[in-house]
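Visitor: fold the following for me, if possible:
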Amino acid sequence: MKIALLRVFYVVALVLALPIGMAAAQSADPFEYGWNLDGDASELRFLSVKKQKVAETSSFATLSGLITEDGQAQVRVLLDSVDTKVDLRNVRMRFLFFETFRYPEAVITTQLSPDLLTDLHLTRRKEIELPYTFTLRGVTLERTTDVAVTLIDNDRVVVSSITPIAFTLEELDLEEGRMKLQEAANVDITPIGVVSFNFVFDRAQPGTPPDLPEATLTPAAVALEEKGVMTEEACLGRFEILSKTGNIFFASGSTRLDDKSIPLLENLYDIVDRCPSFRLEIAGHTDSVGSDAQNQTISERRAASVASWLQDKGIPSDRLVAVGYGESRPIVDNDTPANRARNRRIEFTALTE
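Guide: Have a look, this model is predicted:
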């Protein structure tokens, strides 16, 4: 009986001592060795509202980040990995809203103060005010938000938003993208986005400082879509969406492709290559400035320039049909410079045999 009681006391003492031992094992230096983001466990979500009352929450599947030994933190978001749970909605977000072929990533940076976190190994959770910068589409905003820092164990920490963060689409240069989305999806979209996050970091190993991989610019490298040959629905939807980007550029009065067109053309090539059962009609359109004959000629030659670019990339010529419609098919009246710019466009249509 006495031996049994001694064993019970021993177990109780051991259990009670565990938290003390664990706390002692924690480092008082919150940034010792630095930290790497666990992208699979982390989340960055944004909420949008359409039709004035329908709220939709989306996220990003590919995140990378680090916290250095002096508390500098950075999180990169690969925008191609946007996840709305619907394939063609993802494609619209990539090509029309974020224009990921031009702006592949968003970046969040901040400086964490060690003075605010030196007792994290004891408190386990702290709420702090955190200034940060957010860069998207070449626009950088400086903001402050409240975050919760939670130490799961000595080698794992979570940084979470306490309250959602609101942005206007205008301040992020996303208003034009919103208009394109509205036109493509035929819905009204509220010009505000609301963001929340849950970033999970693992402590780096001694002698191996945290590493941040470079963003990949490979078309659709991290897109949540079927790989290889696409279905008919996926192909038809993508060509329709690409036609609405307005990112095929030519010098004024010229039929030579501007280098600014290359990012979108690379994505177009990737899609054409993965839709081998379709021929592609490449249609040139102009505004009403100039004579009918001039506009007809320039529309044909611009379409031919796009077809030639795709052929040089390896798409067989018999899969491409270049046509010009001149000024005969405007999508808006040619009454303002902005409208005329919209009418000067290249459209893509999948042709079945």
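
Visitor: C-alpha only now, for contacts and for neighbours.
Guide: OK.

Visitor: chain neighbours aside, what residue packs nearest to residue 64?
Guide: Spatial nearest neighbour of residue 64, excluding adjacent residues (CA to CA, 6 or more residues apart in numbering): residue 76 at 5.2 Å.

Visitor: neighbours of that neighbour, how many?
Guide: If you count neighbours by other CA atoms under 10 Å, residue 76 ends up with 22.

Visitor: quick one: the host helix or strand of it to chain centroid distance?
Guide: With secondary structure defined by DSSP states H and E, residue 76 is part of strand 72-78. Mean-position distance between strand 72-78 and its chain equals 13 Å (CA atoms, centre = their mean, to the nearest Å).

Visitor: over to stretch 300-318?
Guide: Relative to its chain's centre, stretch 300-318 lies at 29 Å (CA atoms, centre = their mean).

Visitor: next, the buried residues of that stretch.
Guide: Buried residues in stretch 300-318, defined by neighbour count with 16 or more other CA atoms under 10 Å: 300-311, 315.

Visitor: related to what we said a few turns ago, and the residue nearest to residue 64, how close does it get to residue 63?
Guide: When distances are taken as CA to CA, to the nearest Å, residue 76 and residue 63 turn out to be 6 Å apart.

Visitor: circling back to that earlier point, let's see which of the buried residues of stretch 300-318 end up in helices.
Guide: The members of the buried residues of stretch 300-318 that map onto helices under DSSP state H are 300, 301, 302, 303, 304, 305, 306, 307, 308, 309, 310, 311.

Visitor: and which of those is nearest residue 25?
Guide: Ranking those by separation from residue 25, with CA to CA as the measure, puts residue 310 on top at 60.1 Å.

Visitor: before we move on, which element is the nearest residue to that closest one once chain neighbours are set aside in?
Guide: Distance criterion CA to CA, 6+ apart; nearest residue to residue 310, sequence neighbours excluded, is residue 269 at 6.4 Å. Residue 269 is located in helix 262-273, with elements delineated by DSSP H and E.

Visitor: could you pull out the buried residues of the helix or strand just after that helix?
Guide: Tracing the chain past helix 262-273, the next element assigned as helix or strand by DSSP H and E is strand 279-285. For strand 279-285, the neighbour count (16+ other CA under 10 Å) marks 279, 280, 281, 282, 283, 284, 285 as buried.

Visitor: packing partners of strand 279-285?
Guide: In this structure, strand 279-285 makes packing contacts with helix 292-313, strand 320-324, strand 345-351, judged by 3 or more CA pairs under 8 Å, 6 or more residues apart in numbering; DSSP states H and E.

Visitor: of these, which is nearest residue 234?
Guide: Of all the helices and strands packed on strand 279-285, it is strand 345-351 that lies closest to residue 234, at 11.0 Å by CA to CA.

Visitor: from residue 309, how far out is the nearest residue to residue 49 once chain neighbours are set aside?
Guide: For residue 49, the nearest residue in space outside its immediate sequence neighbours is residue 55; the separation is 4.4 Å by CA to CA, 6+ apart. Distance of residue 55 to residue 309, given as CA to CA: 41 Å.

Visitor: please provide the structure for the following sequence as well, for comparison with the first:
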Amino acid sequence: MRFIVAVLLVCSSALCQADWHVLADSSRVSFVSVKRGNIADVHRFRNVAGVIDGQGAARITLPFADLDSGLALRDERMRELLFEVTRFAHAELSANVDLPHWERMRVGEVQATTLEFQLDLHGHRQRLKADVLVSRLGEKRMQVATLEPILIKAELFELEGGLLKLQELAGLPSIASEVPVWAVLDFQQRP
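Guide: As a prediction, this is how the structure comes out:
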């Protein structure tokens, strides 16, 4: 009897709570940049990583080394001149989510909510909000996707200098300083 009580106490503690890990192959964070006033380019981050721990603390990492715009030269220039990958290896999103509520959702259930998060980008932190759709895909699978793009302004993260360097190097009359960002994050629960 003591053994059963001990097991129940341990399993009700944080030690038995399984974290929710981002599945990189089925997750995507992408943004659109606009140059020359009307030419749009789609960019995405490969190998998005992250976890929601048992207390609902979420951390998502966007590695600049894995930026993919479809053009290797553009990727290299953006890494070096805009994101300054030698100084800042990645961007990080952090939030506290209502994990107990999400975990009580039935498989197939979908709920819209507003998620407050912090974006750490280029050495600067900003608090932002996103309208997201939380979907329970399976007993141990969940997806969080933005319902609308999140607008990121270059000046909030001191990225204007890098944009000017890119603009001059490419001989462009303009590059928009505000970009819409979308995210689809698949999570799997595992210890």
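
Visitor: just to revisit the earlier point, closest one of the ones in helices among the buried residues of stretch 300-318 of structure 1 to residue 158 of structure 1?
Guide: Ranked by distance to residue 158 of structure 1 (CA to CA), these are led by residue 310 at 46.2 Å.

Visitor: which strand is the longest one in structure 2?
Guide: In structure 2, taking DSSP state E as the definition, the longest strand is strand 124-138.

Visitor: what stretch of structure 2 does the helix holding residue 269 of structure 1 fall on?
Guide: Counterpart in structure 2 of helix 262-273 of structure 1, with TM-score structural alignment as the criterion, is absent.

Visitor: confirm that residue 41 of structure 1 sits in a strand.
Guide: No: when classified by DSSP: H, G, I helix; E, B strand; the rest coil, residue 41 of structure 1 is found to be coil rather than part of a strand.

Visitor: how about it: what's its closest non-neighbour residue?
Guide: Distances taken as CA to CA, 6+ apart place residue 200 nearest to residue 41 of structure 1, at 6.2 Å, with adjacent residues excluded.

Visitor: mind telling me what the one you found corresponds to in structure 2?
Guide: Superposed on structure 2 with TM-score structural alignment, residue 200 of structure 1 falls opposite residue 186.

Visitor: on the three-state scheme, that match is what?
Guide: Put simply, residue 186 of structure 2 is strand when judged by three-state DSSP.

Visitor: could you do residue 65 of structure 1 as well?
Guide: At residue 65 of structure 1, secondary structure determined by three-state DSSP is strand.

Visitor: which position in structure 2 pairs with it?
Guide: Counting by TM-score structural alignment, which is the criterion used here, residue 65 of structure 1 corresponds to residue 50 in structure 2.

Visitor: and the residue nearest to that match when sequence neighbours are not counted, what does it touch?
Guide: Of all residues beyond its chain neighbours, the one nearest residue 50 of structure 2 is residue 60 (4.1 Å), with distances taken as CA to CA, 6+ apart. When contacts are counted by CA atoms under 8 Å, 6 or more residues apart in numbering, residue 60 of structure 2 is found next to 48, 49, 50, 51, 92, 93, 94.

Visitor: JSON lines for the residues you listed, including neighbour count?
Guide: As requested, the contacts of residue 60 of structure 2 are exported to JSON lines (neighbours: other CA atoms under 10 Å):
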{"residue": "48", "neighbour count": "21"}
{"residue": "49", "neighbour count": "17"}
{"residue": "50", "neighbour count": "21"}
{"residue": "51", "neighbour count": "20"}
{"residue": "92", "neighbour count": "18"}
{"residue": "93", "neighbour count": "19"}
{"residue": "94", "neighbour count": "19"}
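
Visitor: excluding its backbone neighbours, what's nearest the residue minimising distance to the centre of structure 1?
Guide: Centroid check for structure 1 by CA atoms, centre = their mean gives residue 79 as the closest residue, at 1.1 Å. When the adjacent residues along the chain are set aside, residue 79 of structure 1 lies closest to residue 105, with 5.3 Å between them (CA to CA, 6+ apart).

Visitor: could you find the counterpart of that neighbour in structure 2?
Guide: Under the alignment by TM-score structural alignment, residue 105 of structure 1 pairs with residue 90 in structure 2.

Visitor: how about residue 186 of structure 1?
Guide: Per TM-score structural alignment, residue 186 of structure 1 is aligned with residue 171.

Visitor: strands of the stretch 51-200 of structure 1, residue ranges please.
Guide: 54-60, 63-67, 72-78, 82-83, 105-111, 125-136, 139-153, 156-161, 165-168, 192-203 (DSSP state E, counting those that start in this stretch).

Visitor: check which residues of the helix or strand harbouring residue 3 of structure 2 are buried.
Guide: Remark: residue 3 of structure 2 resides in helix 2-11, with elements defined by DSSP H and E. Of the residues in helix 2-11 of structure 2, none are scored as buried under the neighbour-count criterion (16+ other CA under 10 Å).

Visitor: show me what the following helix or strand past it is in contact with.
Guide: From helix 2-11 of structure 2 onward toward the C-terminus, using DSSP H and E, the following helix or strand is strand 19-22. Strand 19-22 of structure 2 has contacts (CA under 8 Å, 6+ apart) with 48-54, 185-191.

Visitor: in structure 1, what range does the helix or strand following strand 19-22 of structure 2 match?
Guide: Once strand 19-22 of structure 2 ends, the next helix or strand along the chain (criterion: DSSP H and E) is strand 28-35. For strand 28-35 of structure 2, the aligned range in structure 1 is residues 43-50, judged by TM-score structural alignment.

Visitor: give me the distance from that stretch to the chain's centre.
Guide: Here stretch 43-50 of structure 1 is found 12 Å from its chain centre; the criterion is CA atoms, centre = their mean.

Visitor: average gap between it and structure 2?
Guide: Once the two are superposed, stretch 43-50 of structure 1 sits an average of 0.5 Å from its aligned residues in structure 2 (mean CA distance after the TM-score superposition for structure 1).

Visitor: check which residues of that stretch are buried.
Guide: Applying a neighbour-count criterion of 16+ other CA under 10 Å, one finds 43, 44, 45, 46, 47, 48, 49 buried in stretch 43-50 of structure 1.

Visitor: which of the residues you listed lies closest to residue 124 of structure 1?
Guide: For those, the closest approach to residue 124 of structure 1 (CA to CA) belongs to residue 43, at 20.8 Å.

Visitor: list the contacts for the closest one?
Guide: 59, 60, 61, 197, 198, 199.
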